[in-house]
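# Quick one: sequence plus predicted model below, questions after.
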Amino acid sequence: MITPELVDLSRLQFAVTALYHYLFVPLTLGLSMILVAMEGCYVVTGKEIYKDMTRFWGKLFAINFAMGVATGITMEFQFGTNWAYYSHYVGDIFGAPLAIEALVAFFMESTFAGLFFFGWKRLSRLGHWVCTFLMALGTNISAMWILIANGWMQFPKGSVFNVETMRMEMDSFWTIISSEWAQATFTHTVSAGYMTGAVFVMAISAWYLLRKRDVEFAKKSLMIACAFGLVTSLFTIHQGDESAYLVTRDQPEKLAAMEAIWNTESTPAPITVFAIPDSEARTNHAEVKIPWILGLIGTRSLSTPVPGINQLIERNVDRITRGKEAVVALEALRASPKDPALLAKFKEVQPYLGYGLLLRKYTNDVANATPEVIQEAAAHTIPSVGLIFWSFRGMVVSGLLMIVLFLAGLIYSVKGSVDKKSCYLTAAMIGMPLPWIANELGWVVTEVGRQPWSIYGMLPVDLSVSSLTAGSVFGSLAGFIVLYSCLIVVEVWLMKKFAGLGPSSLGTGRYFFENHR
């Protein structure tokens, strides 16, 4: 029996495993491309220090890559164990990009990772760089297919509902992979991963400089990290703007929660810099706004309104009412599948079927759902305003702080004085958690902001779960938390150990600990 406790625990388990896994993914993405940049410097200049940089940061990449694989494997199995109806309903569509990711991108990534680590003495300088590039490319392609699947969950085009099988089926693979949502999700997420790798290298390099260790190695590493980070952070902002436009157009409930917009603003809409949202009173306290900005960013016009939460609820009352008709028509059609009149009636209201399915959470008899039940279901089409509002601002502030660190670090590096700027180096070291904060909060906005849908506008979360007991899900959740916590402890210990040794771990005889024995 599907209970609210079962749904909440299933959601929590997937959220926990996803957020744990995503502690490793962005660093893998970021370090892979920084290794390409560092080894590119070695290929062009022939200077051994760039080779040492590539090998050393590659060690830390390897640790993180292994942990990312270990934590990612279990996630796909959860679709079959905890989200059985989701897998049944959309598995033919959602499973296709995940299968391609595993069969093509992951094996490409793993193969060239092996050549990266074991091919230094067997490949030419250029040949090894090509392997490093292909390893990084495989890492990015792997992320691309996963984010294509996620983009389809956000904007489910390229599929049709089959009334005979009662499942969603793919009708255009090209529509799915070329979706604007897939492109924006991929580019924004991957560029945020690049920022993560840049901050990681910058912070550890700053630590070396504060301790006057391996100064030349650390200065060059920090300069590459800051240059790489600054460029990718500007691209991240651009893609964030694109994502905001798509959210405004296709998921207005998410945008309304992000900005705590309770009533439709006059055009062009202002952006809320600060507020204390009050969901009970449906108002904001201590509100600070900047005129026009949200309208320009979100709608790219001066005349398109940004709907408020109250107006969206009323709009969704109408959609759920029509969805109720779709559920009734579908049930009648299942009893008389050859009736052309019933089929025509269902086709008329089919786009609202998902909204009708929302009613199953509140009543067992959708056909007789009262206006009060419909109103309740409509009210719950708005995600948690407080959580989304503050998560979004936490992400933005973290991103802006990273940009400041990249810019300052690059300026000081170009001037050749970065090793003398102890205040900056301390700030750079303390700033290491910023990209993880931004990435985790970004996924909170993306996924919690899609509630109550697992597939936006198509399949509610409450209908997606498996028929398990709450106790079994709680037990597996506890097991995952213990296991993943152990893996994080191992990751931190290994990272600390090799970062503490620094390039001395390469055994070249050129670095701090080898010269201070």
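Received, thanks.
# switch to C-alpha atoms for all contacts and neighbour counts from now on
Fine.
# Name all residues that make contact with W390.
M258 (Cα atoms under 8 Å, 6 or more residues apart in numbering).
# what's the next secondary structure element after the host helix or strand of it?
Secondary structure assigned from DSSP states H and E places W390 in helix 385-415. Next along the chain after helix 385-415, taking DSSP H and E as the criterion, comes helix 422-430.
# which other helices and strands contact that next one?
Packing partners of helix 422-430 (3 or more Cα pairs under 8 Å, 6 or more residues apart in numbering; DSSP states H and E): helix 180-210, helix 385-415.
# go again using 7 Å as the cut-off
helix 180-210 (3 or more Cα pairs under 7 Å, 6 or more residues apart in numbering; DSSP states H and E).
# Distance from the chain centre to the helix it packs on, please.
Relative to its parent chain, helix 180-210 has a centroid offset of 13 Å by Cα atoms, centre = their mean, to the nearest Å.
# Could you list the buried residues of the helix holding W390?
385-396, 398-399, 402-403, 405-410, 412-413 (16 or more other Cα atoms under 10 Å).
# One more: stretch 329-344?
A329, L330, L333, L342, L343.
# now it, how far from the centre of its chain.
40 Å.
# Give me the distance between the two termini of that stretch.
9 Å (Cα to Cα, to the nearest Å).
# Regarding V288, which helix or strand does it belong to?
Taking DSSP H and E as the criterion, V288 maps to strand 283-290.
# Who are the packing partners of that strand?
strand 271-278.
# I'd assumed K415 was in contact with M223.
No: assessed by Cα atoms under 7 Å, M223 is found out of contact with K415, at 10.8 Å.
# OK, contacts around M75?
T17 (Cα atoms under 7 Å, 6 or more residues apart in numbering).
# tell me which element it falls in.
Using DSSP H and E, M75 maps to helix 48-81.
# okay, the angle between that helix and helix 180-210?
Relative orientation of helix 48-81 versus helix 180-210 (axes from the mean of the first three to the mean of the last three Cα atoms, to 10 degrees): 140 degrees.
# and stretch 431-447, which residues are buried?
431-432, 434-447.
# Now intersect those residues with the helices, please.
Of the buried residues of stretch 431-447, the ones assigned to helices by DSSP state H are 434-447.
# With distance to V473 added, can I get those residues in CSV?
As requested, those are exported to CSV (distance: Cα to Cα, whole Å):
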residue, distance to V473
L434, 32
P435, 31
W436, 27
I437, 27
A438, 29
N439, 26
E440, 23
L441, 25
G442, 26
W443, 22
V444, 21
V445, 24
T446, 24
E447, 20
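# take a look at this one as well, against the first:
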Amino acid sequence: MIDFTVVDLSRLQFAATAMYHFLFVPLTLGLSFLMAIMESVYVMTGREVWRRMTLFWGTCFGINFAMGVATGIVMEFQFGTNWAYYSHYVGDVFGAPLAIEGLMAFFLEATFIGLFFFGWDRLSKVSHLAVTWLVAIGANFSALWILIANGWMQNPVGSIFNPQTMRMEVVDFTAVLFNPVAQAKFVHTVSAGYVTGAMFMMSISAYYMLRGRHLDIARRSMAVAASFGLASALSVVVLGDESGYVTTEHQKMKLAAMEAMWHTEPAPAGFMAFAVPNVEKRENSFQVQIPYALGLIATRSLTQEVPGILPLVDHAKTRIRNGVTAYEALQAVRANPQDEAARKTFNANWPDLGYSLLLKRYRNDVAQATDAEIEKAAFDTVPNVPVLFWTFRLMVGIGFYLIAFFGLWFWLVSKHKLGQNRFLLWVALFSLPLPWVAIEAGWLLAEYGRQPWIIEGVLPTFYAASGLTLVDLAISLGVFLAIYTILAIIELILMVRVIKKGPSDRSVLEDNVAGGAYAPAAAPANANR
């Protein structure tokens, strides 16, 4: 039988490394485009202040990028160490996007980052600007391939199960590439990254304005960040609506759990503004709904129903029974590859094969599962309703706050009123963590909401783990947490040091390479205009 303590520790370890790694990714995405915008202004106007801005925010970007790479490499190895059966089962599908990400996007991004930092005195203005834009594009390509891989886990299209190899295999790579879940996740995720970069720039600029330092750069940075942040925050909401619509199509149980909707309601369903989910009674103790809102958001119609949790559990029972039929036929095909009747039965039922594996939690011989065990396995398809319900509302609440925040600052910029209200500057400074909180909540919603599946409807999470021991996992988890804590302290020290020093005529990296051999030309007299 499966050791669920090992599975839980494996999940905890991957969750810790993944969510820690994603502290760095969104800031990389956001700062890369903001740097490109600023350098574009520098090339068009020739004003040295925009070059100084690009160098300063580029230094912050470089520190963050290095930490992101250091924390991301570990995750690649965990697929082989902690999730060996998962790697065997779906490696033909999952490995391709990861390989492309590493070979094309990562190396593209890393190469041009080097040119960005060390090419200021070696490249022409236009050539260096092209490098900066390629850094931004490379960062987004990297995110694209990662999210294509993750989107396939949420909606496994373009692949079939091969009974001879006992693996999922690609039959339509175009379907994998243009998976609607992956595309929706990509645009939603990168937009959230742009918001994060804009908030970082706003908060640090507010700090400088409160201290009365570097006002020329702080004002310009706030103007750019306010405009970029407002557009990005609005796009997050719009693209989040698209992501919700895709979830309705492909992950109905996740949506029902997010809404704590136990029963299917008459169309159009209301949006649950507030509720107290009672998991034991499978109902809400108290709830406040906004009529029609969920139906319009989730189905974009007034007539289509949004299924509730309990009807979806009943549907899961049917799929489990079909999966048992597929499981029995698979055993027959493996015993006798010439058994055409068994192969025909398997081909008709294989999409439900993964549901039969849910019974492995309760017995090895799934063909002998009782009705009670099937019911337990069906209820295992329900994720943690209270966690999903409140996590979703936390994410959405912060999202609407950020729209109001950037909208206000965009208005202040247009009215030339930056820095006139110290209270708002303090608000900007202390709002710094909010995009990260919303993003981590979003990833928790996406990944925890997919449980019990590591691949939606195909492979249960507990079935995908490696046969590691508790000692192996305890030691590696402790080592990872220690190393990541050290990296977090290093990141914090470096960022604080750079921010305290503030913008200068050359970046911190340039100051420390080759003994400061590179000396930029003196700034013209009108540099701060």
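Ah, there it is. Here the structure is a predicted model, which means the values were calculated and not measured.
# rewinding a little: closest to A84 of structure 1 out of the buried residues of stretch 329-344 of structure 1?
L330 (21.7 Å; Cα to Cα).
# could you measure the closest residue to that closest one other than its chain neighbours against L333 of structure 1, distance?
Excluding the flanking residues, the one nearest L330 of structure 1 by Cα to Cα, 6 or more residues apart in numbering is F346, at 6.2 Å. From F346 of structure 1 over to L333 of structure 1 the distance is 8 Å, taken as Cα to Cα.
# K51 of structure 1 now?
67 Å.
# And for H238 of structure 1?
Counting by Cα to Cα - H238 of structure 1 and L333 of structure 1 are separated by 47 Å.
# what about the aligned residue in structure 1 for A18 of structure 2, neighbour count?
Applying TM-score structural alignment, one finds that A18 of structure 2 aligns to A18 in structure 1. Residues lying near A18 of structure 1 (other Cα atoms under 10 Å) number 17.
# Could you do W493 of structure 1 as well?
What W493 of structure 1 shows, counting by other Cα under 10 Å, is a neighbour count of 12.
# Point me to the helix or strand that includes V43 of structure 2.
Short version, using DSSP H and E: V43 of structure 2 is in helix 25-45.
# Tell me, how many residues neighbour I374 of structure 2?
22.
# in what helix or strand does it lie?
helix 371-379.
# From F118 of structure 1, how far off is the spatially most central residue of structure 1?
Nearest residue to the geometric centre of structure 1 (Cα atoms, centre = their mean): W443, 4.5 Å. Separation of W443 of structure 1 from F118 of structure 1 (Cα to Cα) stands at 35 Å.
# Just give the nearest non-adjacent residue to F379 of structure 2, would you?
V313 (6.0 Å).
# Next, count neighbours for that neighbour.
20.
# which one in structure 1 is aligned with it?
Using TM-score structural alignment, V313 of structure 2 sits opposite I313 in structure 1.
# isn't its match right next to A377, touching?
No: counting by Cα under 7 Å, I313 of structure 1 does not reach A377; the two are 9.1 Å apart.
# OK, contacts around the closest residue in space to S504 of structure 1 that isn't next to it in sequence?
Leaving aside its chain neighbours, S504 of structure 1 sits nearest to Y511 (5.1 Å; criterion: Cα to Cα, 6+ apart). Residues counted as contacts of Y511 of structure 1 (Cα under 7 Å, 6+ apart) are D214, P503, S504.
# Using ChimeraX, define a selection of the buried residues within these.
The buried residues among the contacts of Y511 of structure 1 can be selected in ChimeraX (16+ other Cα under 10 Å) with this line:
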select :214,503,504
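# with structure 2 superposed, average distance for the helix of greatest length in structure 1?
The longest helix of structure 1 (DSSP H) is helix 215-250. Comparing helix 215-250 of structure 1 with its match in structure 2 after superposition yields a mean distance of 0.8 Å (mean Cα distance after the TM-score superposition for structure 1).
# circling back: tell me roughly how far the helix holding I374 of structure 2 lies from structure 1 on average.
Relative to structure 1, helix 371-379 of structure 2 is 0.3 Å off (mean Cα distance after the TM-score superposition for structure 1).
# residues in structure 1 aligned with that helix?
Taking TM-score structural alignment, helix 371-379 of structure 2 hits residues 371-379 over in structure 1.
# Give me the distance between D339 of structure 1 and L333 of structure 1.
7 Å.
# ok so K338 of structure 1 is a helix residue?
No: going by DSSP: H, G, I helix; E, B strand; the rest coil, the assignment for K338 of structure 1 is coil, not a helix.
# circling back to that earlier point, please point out which parts of the helix holding M75 of structure 1 sit buried.
Those buried within helix 48-81 of structure 1 under the rule 16+ other Cα under 10 Å are 49-65, 67-68, 71-72, 75, 78-81.
# same deal with stretch 229-243 of structure 1?
By neighbour count with 16+ other Cα under 10 Å, stretch 229-243 of structure 1 contains the buried residues 229-233, 235-237, 239-243.
# Repeat that for stretch 111-126 of structure 1.
For stretch 111-126 of structure 1, a neighbour-count test (16+ other Cα under 10 Å) marks F112, A113, L115, F116, F117, R125 as buried.
# Not counting its own residues, what contacts it?
In contact with stretch 111-126 of structure 1 (Cα under 7 Å, 6+ apart) are residues V43, H128, C131, T132, L134, M135.
# TSV for those, including distance to S454 of structure 1 and neighbour count?
Listed next are these as TSV, based on distance: Cα to Cα, whole Å; neighbours: other Cα atoms under 10 Å:
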residue	distance to S454 of structure 1	neighbour count
V43	47	19
H128	43	22
C131	38	22
T132	37	28
L134	34	20
M135	32	28
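# Okay, and which of those map to helices?
Per DSSP H, the subset of the contacts of stretch 111-126 of structure 1 in helices is V43, H128, C131, T132, L134, M135.
# And H214 of structure 2, how far from Y292 of structure 2?
50 Å.
# Check V237 of structure 2 too.
19 Å.
# chain center to stretch 38-49 of structure 2: distance?
Its chain's average C-alpha position is 33 Å from that of stretch 38-49 of structure 2, according to Cα atoms, centre = their mean.
# post-alignment, the helix holding M75 of structure 1 versus structure 2, mean distance?
Helix 48-81 of structure 1 sits 0.4 Å off on average (mean Cα distance after the TM-score superposition for structure 1).
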